[in-house]
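Undergrad: have a look at this prediction, sequence included:
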Amino acid sequence: MLSGLQRDSFEYSIHNANPVNGLVRDKSRDGWPASIAAVGLALAAYPIGVERGLMTRDDAVKRTLTTLRFFATAPHGPEPDATGYKGFYYHFLDMHPGRRAWRCELSSVDTALLLAGMLAAAAWLRYDTADENEIRKLADALYRRTDWQWMQHGEATVSHGWTPEKGFLLYRWCGYDEALILYLLGLGSPTYPLPAESYRAWASTYRWKKIYGIEFLYAGPLFIHQLSHLWVDFRGIHDEFMRQHDLDYFENSRRATFVQQQYAIRNPREFEHYDELCWGITASDRPGPRTLLVDGIQRAFHDYIARGVPFVRRLQTKKEPTWRGGRGLTSR
């Protein structure tokens, strides 16, 4: 079963990619644009596909080189229809010309996921051939081009992004979230490194929670506890916060997974099929935002913002967790 799931997941990046530029569709709906995060995940998946016999090395090299050449030569500047600017790239790109889609933002975290995929592919493709040498050079050049200090916009933490119409977004990466890989890449940059105070500022807004008797560094969506781990083995690695709690990020993600499972087992909103084998709530798509009648109960569904466990304020017993003002789970 797991082998089949892995194969099906891997083939998403094959069937939804543009072979001309390497861009990968954000989701399989017709006409949907590419997501640069999806491209980064695909680049990281190609070496695994080769190792598991799901694709040939030659195919992995061809797809990777096509993708990196595209990002190295695509329009890069402050123009509103470019592909990127200052080493960052727009969250969504048109699948064919590869230009900015939907007046979206230059995304700092999605650029980090893209770069992580590039660097992972380059680290694995180590043969001394013209194509693999070019892949390594391009990945290094694209990483060096990213101006992390510019994305700080005068503050310690990193901005969510920038648009040519309105400048930097108001939101910043703080609190435990998927930006762990962003800060690691920023700190390690050989050209525009983030200062150590940037990471400390990000970690200073962490929230330690106890939910269902399990203590851990809290984040609601399951993907937050997984994404950065695709590229870094965090076992035995401790920053100041984790040292204080005698924990590492690997064990923290394990605990967060058990919390997710416990939520499904307890199933406080009485959804059908939730149990110990059907669990894991993360970034969602459809049927919201709307209210539907389900089994005689009016239920409010959300779309992109439905990302954690649980999301909506509800009635609780004294021992159940509650969502307070969008700040996360707490125990009464």
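TA: Yep, that arrived.
Undergrad: make it CA atoms for all contacts and neighbour counts henceforth
TA: Noted.
Undergrad: now name the helix or strand holding F241.
TA: Element membership for F241 (DSSP states H and E) is helix 240-244.
Undergrad: buried residues in that helix, which are they?
TA: F241 (16 or more other Cα atoms under 10 Å).
Undergrad: which other helices and strands contact the next helix or strand after that helix?
TA: Using DSSP H and E, the helix or strand that follows helix 240-244 in sequence is helix 249-266. Helices and strands touching helix 249-266, by 3 or more Cα pairs under 8 Å, 6 or more residues apart in numbering; DSSP states H and E, are strand 214-217.
Undergrad: would you mark the buried spots in the strand it packs on?
TA: For strand 214-217, burial by neighbour count (16+ other Cα under 10 Å) applies to F216, L217.
Undergrad: can you list the helices and strands that that strand packs against?
TA: Using 3+ Cα pairs under 8 Å, 6+ apart, strand 214-217 is in contact with strand 208-211, helix 249-266.
Undergrad: tell me which of the ones you listed sits most buried.
TA: Using mean count of other Cα atoms under 10 Å, the stretch among those with the largest mean neighbour count is helix 249-266, at a mean of 19.
Undergrad: tell me which helix or strand comes right after it.
TA: strand 290-294.
Undergrad: so which bits of the helix or strand that that next one is followed by are buried?
TA: With elements assigned by DSSP H and E, the helix or strand that comes after strand 290-294 is strand 297-301. Neighbour counts over strand 297-301 (16+ other Cα under 10 Å) mark F301 as buried.
Undergrad: how about stretch 136-149?
TA: Quick answer for stretch 136-149 (16+ other Cα under 10 Å): R136, L138, A139, D140, L142, Y143, R144, R145, T146, D147, W148, Q149.
Undergrad: okay, one more to line up with it:
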Amino acid sequence: MKPRRRVTISRSDIKWLGIGALIALVLFSLLLGLLSLLARPRPAAPPAAASETAAPASASPPAATVTPVPSPVFAITFTPTVTPQPQEGEPFSIGKSLEGKSLDVYRFGTGPTARVIIGAIHGGYEGNTATLVYLLRDDLRSGSITVPEDITLYLLPVFNPDGFYDYLDLPAGRSNARGVDLNRNWDALWQADWDRTGCFAAAPISAGESPFSEPETRALRDFLLENRVDALISYHSAMSAIFAGGRPEPDPASDSLARALSQVSAYLYPPINDPGCQYTGQLIDWASANGIAAVDVELTDHKSNDILINRKVLEAFLNWKRGE
């Protein structure tokens, strides 16, 4: 049996063994740290914004080329102010008289069919017609008379304010401030002078220098055309009758309206007291020639307003239909 060989470890060997163990420990620690970092979970990507309506799953199409959109140029725009409509039952002006007095109109209803009632075309000479139209206005304001849904009604109580306020109840009030009869100034068989031959014993009447020479008739003409008026009543006194527009024969629509109003009133149509003279430059004749059913309604005298009769006339006027 051979004797064992004795191993001798020097201090130097022990030193290097310690250094090696230390290095191995450091390397082992670094390796553990690296493995720990790699084992951590990666943060998830944020979810894409969901659309309001989910689309079915499908293969993603190839990305399209995006064209840059130029930045918008902002411009300041102005919205025009709409002229407010007058309050129902409150006056608004459609023009001025020769002396600058306002031609005030009252509106009732908002329907597509426009109708008009006119008073005092002969001013103070027939002042009771203005009183009547004001009374009808009050009935409409109070609701005792209602306007059908398909009608807009306009009231012009005083068409000749210069003759009305300056010469109330006087023959001179028949004309405007220039001495022109506003019911002879329309473009319908117009003549410069109406001598009333065969009609009435009175002085000649001026019809103006030409049709629509007066500011009052121009203002009313424009209002009637702009509002596409369907029918009108022009009040006069004092023949207790109804005259239909149209010469030499009544316009069919005006004739129909005159008959409807005569049926509910004491006013005669056709009038038996018509002197048969030639009326020139009349409002109702011009209106009928322009597609407006038009009548003159003559009150019983120059003082009475005939309100009871004309409440029925107003109801019939509002409910009258063409072709009936």
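TA: Thanks, I have the structure now. Just so we're clear, the structure is a prediction, and the values are computed from it rather than from any experiment.
Undergrad: can you calculate the TM-score here?
TA: Aligned and superposed, the two chains score 0.23 in TM-score terms (TM-score structural alignment, normalised by the length of structure 2); 119 aligned residues with a Cα RMSD of 6.2 Å.
Undergrad: picking up where we left off before, can you pick out the most distant pair from the buried residues of stretch 136-149 of structure 1?
TA: Greatest spatial distance among the buried residues of stretch 136-149 of structure 1 (Cα to Cα): R136 and Q149, at 24.0 Å.
Undergrad: before we move on, what SS does M151 of structure 1 have?
TA: Under DSSP: H, G, I helix; E, B strand; the rest coil, M151 of structure 1 falls in the helix class.
Undergrad: do I135 of structure 1 as well
TA: helix.
Undergrad: my read: it touches T66, true?
TA: No - look at I135 of structure 1 against T66 with Cα atoms under 8 Å: they stay out of range, at 9.2 Å.
Undergrad: looking at the two, which is more packed in?
TA: Taking other Cα atoms under 10 Å, I135 of structure 1 and T66 do not tie; I135 has more neighbours (27 against 18).
Undergrad: give the contact list for the more buried one.
TA: T64, L65, L68, A122, L125 (Cα atoms under 8 Å, 6 or more residues apart in numbering).
Undergrad: how about the contacts made by the second one?
TA: Pointing back at L65 of structure 1 there. L65 of structure 1 neighbours (Cα under 8 Å, 6+ apart): D131, E132, E134, I135.
Undergrad: let's see it at 7 Å
TA: I135 (Cα atoms under 7 Å, 6 or more residues apart in numbering).
Undergrad: just the strands in the stretch 101-250 of structure 1 please.
TA: Counting by DSSP state E, counting those that start in this stretch, one finds strands in the stretch 101-250 of structure 1 at the ranges 106-107, 161-163, 167-168, 208-211, 214-217.
Undergrad: need the ones you listed in JSON lines with distance to R243 of structure 1, can you?
TA: JSON lines is the format used below for the strands of the stretch 101-250 of structure 1 (distance: least, Cα to Cα, whole Å):
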{"stretch": "strand 106-107", "distance to R243 of structure 1": "31"}
{"stretch": "strand 161-163", "distance to R243 of structure 1": "31"}
{"stretch": "strand 167-168", "distance to R243 of structure 1": "34"}
{"stretch": "strand 208-211", "distance to R243 of structure 1": "13"}
{"stretch": "strand 214-217", "distance to R243 of structure 1": "12"}
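Undergrad: looking at these, spot the one closest to Y46 of structure 1.
TA: Among the strands of the stretch 101-250 of structure 1, the nearest to Y46 of structure 1 by Cα to Cα is strand 106-107 (23.4 Å).
Undergrad: now for the closest one, which elements pack on it?
TA: strand 88-90, strand 161-163 (3 or more Cα pairs under 7 Å, 6 or more residues apart in numbering; DSSP states H and E).
Undergrad: please identify the most buried of the ones you listed.
TA: Ranked by mean neighbours (mean count of other Cα under 10 Å), these are led by strand 88-90, with a mean of 29.
Undergrad: give me the next element, helix or strand, following it.
TA: Using DSSP H and E, the helix or strand that follows strand 88-90 of structure 1 towards the C-terminus is strand 92-93.
Undergrad: from the contact counts, what lies against that next one?
TA: Here strand 92-93 of structure 1 touches strand 34-35, going by 3+ Cα pairs under 7 Å, 6+ apart.
Undergrad: just checking, what packs against the helix or strand that comes right after the strand it packs on?
TA: Proceeding N to C from strand 34-35 of structure 1, the next assigned helix or strand is helix 36-51, under DSSP H and E. Helix 36-51 of structure 1 sits against helix 57-73, helix 108-124, with contacts defined as 3+ Cα pairs under 7 Å, 6+ apart.
Undergrad: in a markdown table, list those along with distance to R200 of structure 1.
TA: Below are those laid out as a markdown table (distance: least, Cα to Cα, whole Å):
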| stretch | distance to R200 of structure 1 |
| --- | --- |
| helix 57-73 | 31 |
| helix 108-124 | 18 |
